[in-house]
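> sequence unknown, structure follows:
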């Protein structure tokens, strides 16, 4: 006997309580297999694909793209154990007859089955699968009332147009077949809204202007930065350094590696310098337990680095950076940077950092006063490396100069410790041979 099973937004871990629907991977009427990804969502940590633990025919979806849902809210319903073979797709759908499902939650978090090709059931097949007498269907975990059903929209362009203008598609009557909402319907509604008289402005009215929701990754970054400024008494010191020898050392390392070998980046060299400096000044690799009024010095260096993406600023973390070579750090930075670019970073790769390196020189600026990545104790900022006049060995010369900025939590150390850390970093930039002492 067919069952209609409801799949709700699962607990995504890392204390996350909500997620935004970015892209549906299935449509109503599709046949899905156990553990097949059905929706892509964005949390405050990362983009993830959510697999469905049931196999069968999708009978309903809940939430448009761009909708923010809390954990536990309905995502979709699946008719399990239905005679989908009558749709002419063969017996592959038998895998959906398991009532218990797989028990897995997220792709990359224990789901081992490979994604299955999506198949659409022909209308007559869908009717055979789900159009059965109500008395003969056992409904498990029914959708709470009132529960919005899917909107009759086929074109993603129509959805995007409505979303850009803040238009709720559920309030529109479609002029297409069977009430299908067409682009003309959305454009007509937008025109009507634009022609409607604006409400009278009052003293308590909100300021006019474009509004951008602070949610997802951008919202999480905003909350963390605001909390950092509220809770951490930070201070910043900076110094200019002659990076000519560092750039020469990098060129020599890459030249010796040979053609086709991965190149050592400036960021990887700076990361290796940071781990050496933190070994000398462990006070800066710590956090503050405010309730216990204790400084917690951390044994491992999990080095975060700031990366700008289309979805906002993220800080991927290189685990156990203190135990890695420069090449190993560079390879991990390259891997995490690519994952950040494609939006495939996992929550685990974005949390647990103990110290952050921020290379804002890539934006063509010389310096800044970084905001500490709460709950860490310090961040090193690096400006662009550019030719500048510099007194070298008693004579004026053109050298490759960089500005280094250290923002630190004044609760964990005083200016002498922070200055010693920054001076050691600058000395290693100017004379990379100093790193040989800590190898």
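In hand now; what should we look at? What you see is a predicted model, and the numbers here were worked out from it, not measured in a lab. Residues are numbered from 1 along each chain as shown.
> For the rest of this, base every contact and every neighbour count on C-alpha atoms.
OK.
> what about residue 219, how many residues close to it?
For residue 219, the count of nearby residues is 14 (other CA atoms under 10 Å).
> quick one, what contacts residue 420?
Counting by CA atoms under 8 Å, 6 or more residues apart in numbering, residue 420 touches residue 281.
> err, residue 73, not the other one
8-9.
> same check, this time on residue 6
By CA under 8 Å, 6+ apart, the neighbours of residue 6 are 74-78, 140-143.
> Now for these: which two are most distant?
The largest separation in the contacts of residue 6, counting by CA to CA, is between 75 and 140 at 14.4 Å.
> and the two? which has more neighbours close in?
In terms of neighbours (other CA under 10 Å), residue 75 is the more surrounded of residue 75 and residue 140; the figures are 21 against 11.
> So the more buried one versus residue 145, what's the distance?
As judged by CA to CA, to the nearest Å, residue 75 and residue 145 stand 14 Å apart.
> buried set for the host helix or strand of residue 389?
Per DSSP states H and E: residue 389 is located in strand 386-392. Using 16 or more other CA atoms under 10 Å as the test for burial, strand 386-392 gives 386, 390.
> leaving aside the residues next to it on the chain, what's closest to residue 411?
residue 233 (7.0 Å; CA to CA, 6 or more residues apart in numbering).
> these two touch, right, the one you found and residue 410?
Yes - counting by CA atoms under 8 Å, residue 233 touches residue 410, with 5.8 Å between them.
> Presented hereafter is structure B, for comparison with structure A:
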């Protein structure tokens, strides 16, 4: 028997280190060739590492959440035959110093974050931190303290004191009274609360007001950490400003309903997003500076003719932004189908790397939860993001009459270093014209 060492693979694109987000095996497990051993994450996507051989797991080279250098030891397997351990021993001496330096750099990172959701699998259970146990609540017949009055004797107290005792879950039978004829005062109740009342009181309202002292530590790793880093970088580097406009989508919703009634069976159902995507494609022809990416380190803004539309999608692991490439070439149904396909791939953790990169502008929507207004964070290094709020029916004046109209806000953020406020407003007003007169979406 021999030892086969599997190194952290070189994923390409100049990536020097990756984050270990999930183990699929543990020491002692038998593995077969091509079985997935671990998931690792780069800045762009999650990659699964398969086993090249049959064997049994001897040891794991890192912990979930650890950032590991490409070429470092990922896992050891016991295999039939000689294995490959001897190949690495011959070069161990010259490599020792570099391995020590890499471990020193990786250790603080591993110690700082050790938690949960992976990109392509359900998040592991969070570790529960033990908190001091709450004192047990005793029944009325507890022997720690005797009742303040004989059993069956009604305690004397004002309605205000009784109400307060009820709210606090205190049984007045056990509270000594200092007033006339043993009447319980507010001061008596305060004194009782200052004592260890849990031995002789009980919650009259049951679990509804039960005290909870548990704490749950949820380390931020994997996709959750990438999202946090991305949002922090965007807010730190980009001077955001948000422009909100109300859109009357009554005619658009009527058109959408008619198209779905006629074509949904054979072409699929249309949501609002394909219409908005088409309106953005047309508006960006007039405002190419908004369909851009800003390399602020090089001081270069790159404007794109192609519209690679990022669509923010919520997944079990967190927010991801799959990309509808060349949205300008898609009709409504093709765009709708592509959005659905990409969102499902992202939710299942099966989106390819090129499906998660290269966006030039992004749409974000919470659907029915969209609220009245939002301040979306730009997907760095893009310079704009269009946020969709929910559609509501409200009364409006129209030619002196009060009529019901379907209204929706667009809350859009822009990079003020690249996009002037006037141009941002003109861009959104252009989108508004297309959406409020949807026939224009199909006229070149």
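All right, it came through fine. None of these values were measured; they are calculated from a predicted model.
> related to what we said a few turns ago, looking at residue 233 and residue 410 of structure 1, which one has more neighbours?
residue 410 (17 against 13).
> wait, what's in contact with that one?
Per CA under 8 Å, 6+ apart, neighbours of residue 410 of structure 1: 232-235.
> What about those residues, which are in strands?
Among those, DSSP state E puts 234-235 in strands.
> from the contacts of residue 410 of structure 1, which would you call buried?
By 16+ other CA under 10 Å, the contacts of residue 410 of structure 1 give 232, 234-235 as buried.
> how about those in a markdown table, adding distance to residue 27 of structure 1?
As requested, those are exported to a markdown table (distance: CA to CA, whole Å):
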| residue | distance to residue 27 of structure 1 |
| --- | --- |
| 232 | 48 |
| 234 | 50 |
| 235 | 53 |
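> And the residues you listed, which is closest to residue 373 of structure 1?
Among these, and counting by CA to CA, the member closest to residue 373 of structure 1 is residue 232, at 10.1 Å.
> quick one: what's aligned to that closest one in structure 2?
Residue pairing (TM-score structural alignment): residue 232 of structure 1 is matched to residue 238 of structure 2.
> Look up how far residue 294 of structure 2 lies from its match.
Applying CA to CA to residue 238 of structure 2 and residue 294 of structure 2 gives a distance of 10 Å.
> what do you get for residue 32 of structure 2?
From residue 32 of structure 2 to residue 294 of structure 2 the distance is 46 Å (CA to CA).
> Compare those two (neighbour count), which wins?
Shown here are residue 32 of structure 2 and residue 294; by other CA under 10 Å, residue 294 has more neighbours (20 against 14).
> is it fair to say the more buried one lies in a strand?
Yes - counting by DSSP: H, G, I helix; E, B strand; the rest coil, residue 294 of structure 2 is found in a strand.
> Map it across to structure 1 for me.
When structure 1 is aligned by TM-score structural alignment, residue 294 of structure 2 is paired with residue 288.
> aligned partner of residue 405 of structure 1 in structure 2?
Match for residue 405 of structure 1 (TM-score structural alignment): residue 411.
> tell me the secondary structure for its match?
The local conformation at residue 411 of structure 2, judged by three-state DSSP, is strand.
> Contact partners for it?
Residue 411 of structure 2 sits next to 242-245, 373-376, 386-389 when contact means CA under 8 Å, 6+ apart.
> between those, which is closest to residue 20 of structure 2?
residue 376 (29.5 Å).
> Just give me the match in structure 1 for the closest one.
By TM-score structural alignment, residue 376 of structure 2 lines up with residue 370.
> Can you give me the neighbour number for its match?
Applying other CA under 10 Å, I find that residue 370 of structure 1 has 21 neighbouring residues.
> so it makes contact with residue 381?
Yes - applying CA under 8 Å as the test, residue 370 of structure 1 and residue 381 come out as touching, 6.4 Å apart.
> shared neighbours of these two, which are they?
With CA under 8 Å, 6+ apart, residue 370 of structure 1 and residue 381 have common neighbours 358, 405-406.
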